[in-house]
Every structure is written in C-alpha cells, then in structure tokens.
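Chemist: Predicted coordinates and the sequence they were generated for:
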Amino acid sequence: MTINGNITVRVACELAGAEGLVLEWYLDSATPPVGTWGIGVTNASGHLVDRYKDKPATIERVMQVFIWLVRVKYGPEVLAAFKGRTLTEAQFAAALSFHYNTGAIGGTAWVPLFLAGKVAEARKFLETHYLNGGDLKERRMDEAALFFDGKWKHLDGLVNVYPVRKPSYLPGKPTRVDIRADVARALAAQ
C-alpha cells in the first residue's frame, strides 16, 4: 500500500507507541529540562504547551496537535528526504518515527544509501546509529523492521500514557491505553 505522506491510524499509532504520550505539561529529560506535552511537543513547535500545566488534555486533543505537527513539519521533511519517491505506509511510518525522534532525516546516511539501492547498508546504518548510548537500540531495530520488512509493532493501538508527578513535573509510571478511536476522531476532525 502506498501512502505518499498521508497520516493514517496505523501511522499515528506506530509513532505514538514508540514515543508514549503525556496529557499535561511535564519536564523532559533534556539538560536543562524543557517544558513538554503530548507526544514530545514543546513551545518551539509553534503550539504553546505551557497552557497544559496542571490542565490535562484529552488523548484526542493530543493526537490533533500531533497530526497537525506531522503534517506541517515532519511529514514534508520525510518526503523531501526521499526526493519524491513514493513510500509505502510502513516506510513512511518508520522514516517518520526516526525523524520525529532524531530530527535527522535530512542528514542521515541511511536514506541516501536506500535511494542508491544499497538496501543492506541502509538497514545496517539505521540499526546501528542514533542509539543515544544504546537507549534507542530497540527503537532503531523496530524502525528498520518496519521500513525494510513491513513489520508493525503497535497495530494493537496500545500506547504508554504517562501521568505527571508533582511537584517535580516528571512523568510517572505509565498505563497502556488503546488510542485507535481517539486517533480516528482526530483524523476525521482535520
């Protein structure tokens, strides 16, 4: 199935499953910490997330903002990196996951390797780089399996939804929530 940059329920659930979501403002793990909300969204995105401090949103609202951000920023950057090549739904979801996490789709070596037909080298590069000291090894392996083999990890729509601990404003222990209906409503609203 070709997708050419369209956000589907599967694409949104795959990325949300890799990222997790927080319904209210929290401090991320950056140094220094940055106020963040939803699926890793900060004020730098153009959506002011400070409004969610002590004011949780719904999963549907988180997905509306996420879909908007993917449509206006991350999706077009992924498509530009692949130079007009039509991507399958799985390839778009995998490349989008990589770019949303790293911001590096335009500078990574695995994309030009893939475009040059060096598929094995592209896969190896994706699986072995941008690992954040090993913390992201499983994510890169999942992205490679999705991009090169079409193996989805989050088809069940179950995503970690993290509460915010106060007064630290750090994420707490997550619960698993099926977000597919919320994603479908968010997509229908746009």
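Modeler: Received, thanks. Residues are numbered from 1 along each chain as shown.
Chemist: C-alpha only now, for contacts and for neighbours.
Modeler: Will do.
Chemist: how about the helices of this protein, start to end?
Modeler: Listed from the start of the chain, the chain has helices (DSSP state H) covering 9-19, 59-69, 75-81, 89-102, 110-115, 119-128, 137-149, 180-189.
Chemist: neighbouring contacts of the longest one?
Modeler: What that stands for is helix 89-102. In this structure, residues lying in contact with helix 89-102 by C-alpha atoms under 8 Å, 6 or more residues apart in numbering are 1-5, 11-12, 14-15, 18, 74-75, 78, 104-105, 130, 140, 143-144, 146-148, 150-152.
Chemist: 6 Å - rerun?
Modeler: Thr2, Ile3, Val11, Leu15, Ile105, Glu143, Leu146, Phe147, Gly150 (C-alpha atoms under 6 Å, 6 or more residues apart in numbering).
Chemist: now swap in the second one and tell me
Modeler: Applying C-alpha under 6 Å, 6+ apart, the contact partners of helix 59-69 are Gly38, Asp182, Val183, Ala186.
Chemist: Included below, for side-by-side comparison, is a second structure:
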Amino acid sequence: MSSQVTVRVAQEIVSHEAIVREAYLDSVGVWTWSVGITNSSGHTVFPRYKDNPQTIRRCLEVFEWVLRKTYVPAVAETFDGSALTEEQFGAALSFHYNTGGIRRATWVKRWKAGDIAAARTTFMNWSRPPAIIPRRRKERDLFFDGVWSSDGTTTVFPVRKPSYQPDWGGAENVDIGPVLEDLLGLSDGPPVAEV
C-alpha cells in the first residue's frame, strides 16, 4: 500500500481546505490556522498564531507534520493489507482529514470486501453539510477513477479583524508546488522541530 504523502497528495488536500496564515475562528467558533489545523491536531494554534501570520512554508510544514503524525497512520491501519494507488491513498487521506471517519466509513468496508459499486455509492453518505458535496465528489472520483482535481494552486485567505473570520474578498491563488517539493524532498532528513 502506498502511504506516502506526495506533492500531488498534499496539493489535493490543500486545494480542498485553503490556507489561512494566522489564527481565525472557523464557522463553529474554533480557533483554526494554516490548512484547517486546530489545537486538537496536536499542534498549538491558539494563542500561538493569533495576530501572528506565518509564511506559507511554515503553514505547509506543520500541515505535513500533522498529516504524518495523525492522519497517515489511521489511513494505513484502516487499509492494512490492501494495495492502494497514489490516487486512492490521496483520496482516503483527504476524506479522513476532513471527516476523521476513515475507521468507521461504510464505503471502506464495502471496498475492502470487493463491492466496488456499493463502496462508490456509500462514499457519498458523508455529504453533510451540503457545502461539502463538491469535495466529496472529487474525493470519490479520485479514489475510484483516478481523477485529480488540484491544479497545484490553493487559495490563501487573510483574516478580517476584529471578527477573526477569513476575509473571502481578500483571497489570492498561490502555487504551492515548489514549497511542497522542497518540504517533501526533505522528508528523509531530521523531523520538523517541536511543533
């Protein structure tokens, strides 16, 4: 099974999430930073990044660390014994990063049992709130059809104050490929310092 976070896998997940370079309050009032990272990820977000914007490189460095520390092991364990392509691994990792539900997802059980049609259908059971449906379709199409949806760019949002909400009007698209290539090329080197 492939369980390597490649540049394409990271780009795919980041394209669904976006980057916010300083701490903001998400839609349910949780302090969030970078690529959807919260304190519960094992990395302290608040108060560390409130009014303290970081470089895109630092945002992606911690994102990659969180993936390796928390999300990759759960996906690898869930699919243990199954050969996954890069596309399947990327889709499963994106699904788990968004839902936290890879271990209990019916679609995984159906896929492992060889019932591909049922797996494809039940993948879409994870479609709440309705705004998540486009992402879920892209993950499904990546897992079952090998169709990547990211072009290597992501949206970077500034934070509006005093509400600490993302400023949707101030967004810019950024090519994150070179930063990811550099970071992932160093993955055999020393681990990221205490994050």
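Modeler: Now that the structure is in, tell me what you want to look at. Predicted model, so just to flag it, every value in this text is computed and none were measured.
Chemist: before we move on, the earlier item: as TSV, the helices of structure 1 with mean neighbour count and distance to Gly157 of structure 1 would be great.
Modeler: TSV is the format used below for those (neighbours: other C-alpha atoms under 10 Å; distance: least, C-alpha to C-alpha, whole Å):
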stretch	mean neighbour count	distance to Gly157 of structure 1
helix 9-19	23	6
helix 59-69	20	12
helix 75-81	20	20
helix 89-102	23	14
helix 110-115	18	27
helix 119-128	17	24
helix 137-149	19	16
helix 180-189	17	5
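Chemist: Figure out which of those is closest to Lys173 of structure 1.
Modeler: Lys173 of structure 1 lies closest to helix 9-19 among the helices of structure 1, at 14.4 Å (C-alpha to C-alpha).
Chemist: what packs against that closest one?
Modeler: Taking 3 or more C-alpha pairs under 6 Å, 6 or more residues apart in numbering; DSSP states H and E as contact, there are no helices or strands that helix 9-19 of structure 1 lies on.
Chemist: Where in structure 2 does it align, residue-wise?
Modeler: Applying TM-score structural alignment, one finds that helix 9-19 of structure 1 aligns to the residue range 7-17 of structure 2.
Chemist: same check, this time on stretch 83-102 of structure 1
Modeler: Alignment note (TM-score structural alignment): stretch 83-102 of structure 1 is matched to residues 80-99 of structure 2.
Chemist: Residues touching the longest strand anywhere in structure 1, excluding its own?
Modeler: Longest among the strand segments of structure 1 by residue count, using DSSP state E, is strand 21-27. With contact meaning C-alpha under 6 Å, 6+ apart, strand 21-27 of structure 1 is reached by 33-39, 52-53, 55-57, 161-162, 169-170.
Chemist: got it, and stretch 142-154 of structure 2?
Modeler: 11-12, 15, 18, 87-88, 91, 141, 173-177.
Chemist: Just send those residues back as JSON lines, with distance to Cys59 of structure 2 too.
Modeler: Conversion of those to JSON lines gives the following (distance: C-alpha to C-alpha, whole Å):
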{"residue": "Gln11", "distance to Cys59 of structure 2": "13"}
{"residue": "Glu12", "distance to Cys59 of structure 2": "16"}
{"residue": "Ser15", "distance to Cys59 of structure 2": "14"}
{"residue": "Ala18", "distance to Cys59 of structure 2": "11"}
{"residue": "Glu87", "distance to Cys59 of structure 2": "24"}
{"residue": "Gln88", "distance to Cys59 of structure 2": "25"}
{"residue": "Ala91", "distance to Cys59 of structure 2": "21"}
{"residue": "Asp141", "distance to Cys59 of structure 2": "27"}
{"residue": "Asn173", "distance to Cys59 of structure 2": "15"}
{"residue": "Val174", "distance to Cys59 of structure 2": "13"}
{"residue": "Asp175", "distance to Cys59 of structure 2": "14"}
{"residue": "Ile176", "distance to Cys59 of structure 2": "11"}
{"residue": "Gly177", "distance to Cys59 of structure 2": "14"}
